[in-house]
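Enquirer: no sequence for this one, just the structure:
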């Protein structure tokens, strides 16, 4: 028995030193419903902030109360960190209703970014504008540094995307059915009011910029619907977005700056199993990835969605290739450390 035990220990030691062969699997998170992916890379780790479709609440409606975080170092093995922020972090947003019980559909599509050692999380709050939270690390705890909306508005002020260019200028864009943006100040919790309308630029909603809507809609003149995402590759700035009509597909436009002017590029992904979609594009360890959501998990539908990821590829001229969703997801970009908890 002693000899057998020693052999087993030796075998386990040998196995622990071998490279781990892994394969990914879509959806990325399979223990809860997630949507509106917002990936960000920091110090060799990809963090994935998402909204969280609750299984409880009014049927046939969105039920979103918090934002959850996952992370990976190899695009295959993911660590779930749970809830990192919630509606309760914005007390001002609940003043119009009696108690938190009624505020059950406010935690819509977020995005966060790091600057100078601080993390900033931008979130829309069910018709109450866009708020900002701040923390020392992506896991929180997050606090509300301004205790009021950063961007005031109604249901058009949703789906914020944040981007910092090579010169250190930060931009925030958002909107449904229009597209607006501001230049954030270095503090990341205020914006330059010297341009546009009190600092807010309304982007032209033209077919040249954002594509033709088919069939036409008297209320929406372009394919742009919501969910903007700012990204830069080489000398081109990209605007990815959820495009209409419903069910949504994903489209993109390019421009010389993060404020455009935009030129429509085409379709990135055709409609999926959920009637909404939301792009999140990020570079990680030499590859570019498109995060999106569908209704692939058991029991899923348009109100119980699931985040997925596949590799995004570009043509030599900078145009984006159409992404075909896969069940397998992307290949690993690093070797799993068997001693590290994931």
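Expert: Yep, that arrived. Just so we're clear, the structure is a prediction, and the values are computed from it rather than from any experiment. Residues are numbered from 1 along each chain as shown.
Enquirer: Please count neighbours and contacts with C-alpha atoms only from this point.
Expert: Fine.
Enquirer: tell me which residues of the helix or strand harbouring residue 49 are tucked away?
Expert: Taking DSSP states H and E as the criterion, residue 49 maps to strand 45-53. By neighbour count with 16 or more other C-alpha atoms under 10 Å, strand 45-53 contains the buried residues 46-53.
Enquirer: Over to stretch 183-201?
Expert: For stretch 183-201, the neighbour count (16+ other C-alpha under 10 Å) marks 183-184, 188-189, 191, 200-201 as buried.
Enquirer: what about versus this one:
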């Protein structure tokens, strides 16, 4: 076989040289093929997984699934000024900022500040945004004057306008963290948290803190429930106390729910950020405890046989908490909501937390949640390692 030499003349290629070149060429092709296959596999593996936290700086995240194939996330902060913003996603991992969907603190609004914890629901063709904010009407000049508002829109991206230019109702104390549940009989229920403000409570934990010289008194927030009118403009009947921090030190939930106090962080114990749903005839109420801006913020749950209780706290609480003691980097896990993907038979806990890299900024996590045959609820988080993509066929 002739080949061309450097001086332009042709010379014969020996048979042995030819085979050497052939082997080299085949080996090079094989190496290239393996490299390409490895790159393709790496791309597939990357595409098939995601890692927490998501690229959304929200506190109190809530994801709406209205059946359109697009998911919408609402939360505290996220770039909103005196109101709330929304992000959208097809796969629950990659989120796009849309716009600010609600604007408060206007000349005509009933509210003026502290726009917190929005949750958006799709009922009968309309989108309803339940949220917390400070009421302008404050004749006694209270330091915390939180109330619950309801706004409505024709589109999940807004604009949302208040149903009425006043809070949903006046319970006589500041309230936050509205959560709505519609039962099988069509009745609606509102769950909320009474703020700690001016609510000192006697307990063995309070006695201990005073004896230790930490705090003279301990304020608490409690979760209440009440039936909600179908037009979302009022409540029906009187609110019922459903959850509160443990009174006794030997209560199974006293240790984890009191960490903000026992660590000397602050003189408050919280029961807030509740989320209620029904599973196989049992009502589950998830809730958060401890200081929302601290590392001990964590999630527990309770169960009942009726929407307004009585609720019994689980003995495997907390089901979601910081993981730094196990070598992780996540703290401040809390104020979760639950996303149900019925076509997959799965449910996910959506919550905020902090990492070493995000610092004090709250960011969104989403981890799978399960309930076993005995009714035991568990959250497989917080995770920061690669997890299987939640939705793989989004378009």
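Expert: Good, I have the coordinates. What you are looking at is a predicted structure, and each value in this text was computed from that prediction instead of being measured.
Enquirer: Kindly provide the TM-score of these chains.
Expert: Taking TM-score structural alignment, normalised by the length of the first structure as the basis, the two superposed chains have a TM-score of 0.75; 290 aligned residues with a C-alpha RMSD of 3.1 Å.
Enquirer: closest to residue 285 of the first structure among the buried residues of strand 45-53 of the first structure?
Expert: Using C-alpha to C-alpha, residue 46 comes nearest to residue 285 of the first structure of these, at 9.6 Å.
Enquirer: who are the neighbours in contact with the counterpart of the closest one in the second structure?
Expert: Under the alignment (TM-score structural alignment), residue 46 of the first structure pairs with residue 71 of the second structure. Going by C-alpha atoms under 8 Å, 6 or more residues apart in numbering, residue 71 of the second structure touches 63-65, 88-92.
Enquirer: now do 6 Å
Expert: By C-alpha atoms under 6 Å, 6 or more residues apart in numbering, the contact set of residue 71 of the second structure is 64-65, 88-89.
Enquirer: for residue 296 of the second structure, same thing?
Expert: The neighbours of residue 296 of the second structure, taking C-alpha under 6 Å, 6+ apart as the test, are residue 332.
Enquirer: Now name the helix or strand holding the residue most central in space within the first structure.
Expert: By C-alpha atoms, centre = their mean, the first structure has its centre lying nearest to residue 38, at 2.0 Å. Using DSSP H and E, residue 38 of the first structure sits within strand 33-42.
Enquirer: now that strand against strand 45-53, angle please.
Expert: Inter-element angle recorded for strand 33-42 of the first structure and strand 45-53: 160 degrees (by axes from the mean of the first three to the mean of the last three C-alpha atoms, to 10 degrees).
Enquirer: if I look at the alignment partner in the first structure of residue 353 of the second structure, how far off is residue 272 of the first structure?
Expert: Aligned counterpart of residue 353 of the second structure in the first structure: residue 294 (TM-score structural alignment). Using C-alpha to C-alpha, to the nearest Å, residue 294 of the first structure is found at 6 Å from residue 272 of the first structure.
Enquirer: Same drill for the two, tell me which one is more crowded.
Expert: The residue with more neighbours, out of residue 294 of the first structure and residue 272, is residue 294; 29 against 19, by other C-alpha atoms under 10 Å.
Enquirer: In the stretch 101-250 of the first structure, mark out all the strands, start to finish.
Expert: For the stretch 101-250 of the first structure, the strands defined by DSSP state E, counting those that start in this stretch occupy 111-115, 118-124, 130-135, 161-164, 170-174, 180-184, 201-202, 224-233, 236-243, 249-255.
Enquirer: Take those strands and lay them out in JSON lines including distance to residue 24 of the first structure.
Expert: As requested, the strands of the stretch 101-250 of the first structure are exported to JSON lines (distance: least, C-alpha to C-alpha, whole Å):
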{"stretch": "strand 111-115", "distance to residue 24 of the first structure": "24"}
{"stretch": "strand 118-124", "distance to residue 24 of the first structure": "28"}
{"stretch": "strand 130-135", "distance to residue 24 of the first structure": "30"}
{"stretch": "strand 161-164", "distance to residue 24 of the first structure": "27"}
{"stretch": "strand 170-174", "distance to residue 24 of the first structure": "31"}
{"stretch": "strand 180-184", "distance to residue 24 of the first structure": "36"}
{"stretch": "strand 201-202", "distance to residue 24 of the first structure": "40"}
{"stretch": "strand 224-233", "distance to residue 24 of the first structure": "24"}
{"stretch": "strand 236-243", "distance to residue 24 of the first structure": "24"}
{"stretch": "strand 249-255", "distance to residue 24 of the first structure": "23"}
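Enquirer: Tell me which of the ones you listed sits nearest to residue 309 of the first structure.
Expert: Evaluated over the strands of the stretch 101-250 of the first structure, closeness to residue 309 of the first structure peaks at strand 249-255, with 13.6 Å, by C-alpha to C-alpha.
Enquirer: Next secondary structure element downstream of that closest one?
Expert: Remark: after strand 249-255 of the first structure, the chain's next helix or strand is strand 263-269, criterion DSSP H and E.
Enquirer: Residue 152 of the first structure: how many residues sit nearby?
Expert: Residues lying near residue 152 of the first structure (other C-alpha under 10 Å) number 14.
Enquirer: ok, now the one 10 residues further on?
Expert: Using other C-alpha under 10 Å, residue 162 of the first structure is surrounded by 25 other residues.
Enquirer: OK, contacts around it?
Expert: Residue 162 of the first structure neighbours (C-alpha under 6 Å, 6+ apart): 171-172.
Enquirer: again, only using 8 Å
Expert: Residues in contact with residue 162 of the first structure (C-alpha under 8 Å, 6+ apart) are 111-113, 122, 170-173, 229-230.
Enquirer: ok, now residue 91 of the first structure?
Expert: Counting by C-alpha under 8 Å, 6+ apart, residue 91 of the first structure has contacts residue 147.
Enquirer: Could you check how far the match of residue 353 of the second structure is from residue 278 of the first structure?
Expert: Distance from residue 294 of the first structure to residue 278 of the first structure, by C-alpha to C-alpha: 9 Å.
Enquirer: residues in contact with residue 384 of the second structure?
Expert: Contacts of residue 384 of the second structure (C-alpha under 8 Å, 6+ apart): 51-53.
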